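> Build me a model:
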Amino acid sequence: MVPRPLAERLALTPTRSQGVVIAGGQREVWPIAEVHLTLDGQATTTPCFIAPAGPPLLGAVALESLFLAVDPVAKRLIPVDGFVG
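Predicted structure coming up:
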């Protein structure tokens, strides 16, 4: 998820919109753009919500696409194997 001002600076082009439920149960419709991202030499393309405001967030789909998981104890990202099944 990226806030709209950042999406505009990055020239992201929304390709569709999707309903979302935000904190407090409020429903909204946010645009989605395909984003190319690279982290530690690993690249992927992932759908990305464009939010009205707030901090950028790296979500589960992007992390899974990069074969990364969160280590909450060490507060870092760790590589993981792909899972098929």
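
> all contacts plus neighbour counts: C-alpha atoms, from now on.
Will do.

> Strands along the protein, start to end?
For the chain, the strands defined by DSSP state E occupy 2-3, 14-21, 27-39, 42-51, 68-71, 76-79.

> possible to save these as TSV with distance to residue 60 and mean neighbour count?
What follows is the strands of the chain, written out as TSV (distance: least, CA to CA, whole Å; neighbours: other CA atoms under 10 Å):
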stretch	distance to residue 60	mean neighbour count
strand 2-3	14	19
strand 14-21	15	12
strand 27-39	14	14
strand 42-51	10	18
strand 68-71	8	14
strand 76-79	12	12
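
> Proceed likewise with the subsequent sequence, for comparison:
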Amino acid sequence: MAKDDFFYISYKILAYLYHAMKKGEKIDPGVFDPQNYRVSYPYLNDILEELKENGYIKGVSFIETKDGKLITGLSDIKITIKTRIAS
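Modelled structure (predicted):
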């Protein structure tokens, strides 16, 4: 993946969530496997956390552990109205 891949990965995630919502499909948590984006688990978590903190996604939670952050709720993840308006 390119050095400046943050926005590319963010777009891919948001586009997937938007299309799933529009079609009424359930979210596949496997889509959020870091290998799909050729990045590390902590980096993908950072991207998802940034999207949540900035109001683009909801439904996920981040839990601090001694080994880093654990993400929960991927099957409940959704885009927000903020994202849909910005599209």
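
> so what number do they get for TM-score?
The TM-score (TM-score structural alignment, normalised by the length of structure 1) is 0.24; 46 aligned residues with a CA RMSD of 5.0 Å.

> that older thread, output the strands of structure 1 in TSV; the columns should cover distance to residue 61 of structure 1.
Shown next, in TSV, are these (distance: least, CA to CA, whole Å):
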stretch	distance to residue 61 of structure 1
strand 2-3	14
strand 14-21	15
strand 27-39	12
strand 42-51	7
strand 68-71	10
strand 76-79	14
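
> Of the ones you listed, which is nearest residue 62 of structure 1?
Closest approach to residue 62 of structure 1 among those is made by strand 42-51 (5.8 Å; CA to CA).

> elements contacting the strand or helix carrying residue 11 of structure 2?
According to DSSP states H and E, residue 11 of structure 2 maps onto helix 6-23. With contacts taken as 3 or more CA pairs under 8 Å, 6 or more residues apart in numbering; DSSP states H and E, helix 6-23 of structure 2 sits against helix 41-53, strand 78-79.

> tell me the most buried of the ones you listed?
strand 78-79 (a mean of 22; mean count of other CA atoms under 10 Å).

> For that strand, name the packing helices and strands.
Counting contacts by 3+ CA pairs under 8 Å, 6+ apart, strand 78-79 of structure 2 is packed against helix 6-23, strand 57-58.

> buried sites along the first one?
Think helix 6-23 of structure 2. 9, 10, 13, 14, 15, 16, 17, 18, 20 (16 or more other CA atoms under 10 Å).

> Make a markdown table out of the helices and strands packed on helix 6-23 of structure 2 and add distance to residue 85 of structure 2.
As requested, those are arranged in a markdown table below (distance: least, CA to CA, whole Å):
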| stretch | distance to residue 85 of structure 2 |
| --- | --- |
| helix 41-53 | 15 |
| strand 78-79 | 11 |
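
> between those, which gets nearest to residue 71 of structure 2?
helix 41-53 (7.0 Å).
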